[in-house]
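Colleague: Pasting the sequence and the predicted coordinates here, then a few questions.
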Amino acid sequence: MPRADRSQAPPARPVLQSAVYAGGCFWSEEKAFDGLPGVRSAVSGFVGGQTANPTYEQVVRGGTGHMEAVQVTFDPRVVSYRALVDRYWRTIDPTDPNGQFCDQGPSYRAAVFATADQRAAAVASRDAAMRFLGKSFTTPVVGVQRFWPAGPEHQDYARRNRAHYEAYRQGCRRPQQLRAIWGDAAVG
């Protein structure tokens, strides 16, 4: 029987996976993951609420139950879910139940939205991060919920609106507060 010529076969397409993290300002979370090796996209949006296809104005006004979040699409052959969730913890204050830094209120709460396959890695990562800080976290690991992308004006915001984003970031003292929490391990 002749051997198949594998040089003619098209390359296997990667099986991409996604991860969803709420961490206060979705611009900051998007920036923390965008461009990492293995990350195909980081999309700002909303998760956890009752309103279908919510707008930014609806979410920040309150009452929809959504949180600002980022959906990270990644190639697990290049970067693991565990590496991404390990990074996530270092982008937030996981001890604040009411929001993140200067962004406070229900739409700015933090949470990990994990699939059944991701849950063990998310919990192990959270537990390791709690040991690192020596503190209990209020940021929950919950089941995956519907993700709604934010409007195009919110996508790639930190890159497209550098001056405004940097003024926001510094005004909230996000880098300084993250460094106070995480030390040299801080991201963002």
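Modeller: Perfect, thanks for sending it. Residues are numbered from 1 along each chain as shown.
Colleague: Could you use CA atoms for every contact and neighbour count after this?
Modeller: Will do.
Colleague: what about the strands in the chain?
Modeller: Counting by DSSP state E, the chain has strands at residues 17-23, 39-47, 67-74, 99-100, 103-104, 110-114, 141-143, 147-149.
Colleague: can you redo those strands as JSON lines with distance to residue 92 and mean neighbour count?
Modeller: Listed next are the strands of the chain as JSON lines, based on distance: least, CA to CA, whole Å; neighbours: other CA atoms under 10 Å:
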{"stretch": "strand 17-23", "distance to residue 92": "6", "mean neighbour count": "24"}
{"stretch": "strand 39-47", "distance to residue 92": "16", "mean neighbour count": "24"}
{"stretch": "strand 67-74", "distance to residue 92": "12", "mean neighbour count": "27"}
{"stretch": "strand 99-100", "distance to residue 92": "7", "mean neighbour count": "24"}
{"stretch": "strand 103-104", "distance to residue 92": "12", "mean neighbour count": "15"}
{"stretch": "strand 110-114", "distance to residue 92": "8", "mean neighbour count": "26"}
{"stretch": "strand 141-143", "distance to residue 92": "14", "mean neighbour count": "16"}
{"stretch": "strand 147-149", "distance to residue 92": "20", "mean neighbour count": "22"}
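Colleague: Against that first model, consider the following:
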Amino acid sequence: MSDKNFETAIFAGGCFWCMVKPFDSLPGIEKVVSGYTGGTVENPTYSQVTSGKTGHTEAVEITYDPSKISYEELVEIYWYQTDPTDAGGQFADRGDSYRPVIFYNSEDQKEKAEKSKKALEQSGKFSEPIVTSIEPAHPFYKAEEYHQDFYKKESAHYNRYSRGSGRVGFIEQNWGNQ
């Protein structure tokens, strides 16, 4: 299959370590890459991004086959990984580099993300406003290799972190077993 059959989705939902696993093994997912987007520095490093001076957000770029999994399905899975009411970061990770964002690559993705966000707002699931932003995609820079597939490489650390950060508890309490 050639690359022309694949599309990409870019989601920011706090620490990118925790955003890979939910998408990684789904049918139709070609790859999930941890990286940085939305900032002013080309090829930033982790330390530059976490300094808060580059304007980048930690994100994942998902390459997928739209004939096997739809963008709408990806957005739905995205919501289940985040606290869409917290614009100041996600869980224990605070600051702009951890803010929740759906970065769209086309007008079609923008419309689908906005429709999904509106449906979540209207669902009444949360008493606070849904503040996840929907923004045009920016250049995406792959993070350092040690960040890639962190949940596989460092599973014990990943499991402690995802639970200790409050992410797992929030997801269980607010999203259940989706």
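Modeller: Received the coordinates, thanks. Quick caveat: nothing in here was measured; it's all calculated off a predicted structure.
Colleague: picking up where we left off before, how about the strands of structure 1 in CSV, adding distance to residue 127 of structure 1?
Modeller: Rendered in CSV, the data for these read as follows (distance: least, CA to CA, whole Å):
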stretch, distance to residue 127 of structure 1
strand 17-23, 17
strand 39-47, 23
strand 67-74, 22
strand 99-100, 20
strand 103-104, 25
strand 110-114, 13
strand 141-143, 11
strand 147-149, 25
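Colleague: Quick one: residues in contact with stretch 19-27 of structure 2.
Modeller: 12-13, 29, 31-34, 59-60, 62, 68-69, 74, 77, 81, 149, 151 (CA atoms under 8 Å, 6 or more residues apart in numbering).
Colleague: sorry, that was for stretch 38-45 of structure 1
Modeller: Under CA under 8 Å, 6+ apart, the answer for stretch 38-45 of structure 1 is 26-27, 29-31, 33-35, 68-79, 147-151, 154-156.
Colleague: Next: stretch 127-146 of structure 2.
Modeller: 10, 33-39, 42-46, 61, 84-87, 99-106, 110, 113-114, 117, 120-121.
Colleague: now with 7 Å?
Modeller: With contact meaning CA atoms under 7 Å, 6 or more residues apart in numbering, stretch 127-146 of structure 2 is reached by 33-38, 43, 84-87, 100-105, 121.
Colleague: Stretch 90-110 of structure 1 now?
Modeller: So stretch 90-110 of structure 1 is contacted by 22-25, 59-60, 66-68, 136-139, 172, 174, 178, 182, 185-188 (CA under 7 Å, 6+ apart).
Colleague: now do 8 Å
Modeller: Here stretch 90-110 of structure 1 has contacts from 21-25, 29, 32, 59-60, 62, 65-68, 135-140, 172-174, 177-178, 181-182, 185-188, using CA under 8 Å, 6+ apart.
Colleague: Please apply the same query to stretch 50-66 of structure 2.
Modeller: Here stretch 50-66 of structure 2 makes contact (CA under 8 Å, 6+ apart) with 5-16, 19-20, 23, 28-41, 44, 48-49, 95-99, 140.
Colleague: related to what we said a few turns ago, what's the closest of the strands of structure 1 to residue 162 of structure 1?
Modeller: Judged by CA to CA, the one of these that comes nearest to residue 162 of structure 1 is strand 39-47, at 16.1 Å.
Colleague: Just tell me the aligned range of the closest one in structure 2.
Modeller: Under TM-score structural alignment, strand 39-47 of structure 1 corresponds to residues 29-37 of structure 2.
Colleague: residues in contact with the aligned residue in structure 2 for residue 167 of structure 1?
Modeller: When structure 2 is aligned by TM-score structural alignment, the residue opposite residue 167 of structure 1 is residue 160. By CA under 8 Å, 6+ apart, the contact set of residue 160 of structure 2 is empty.
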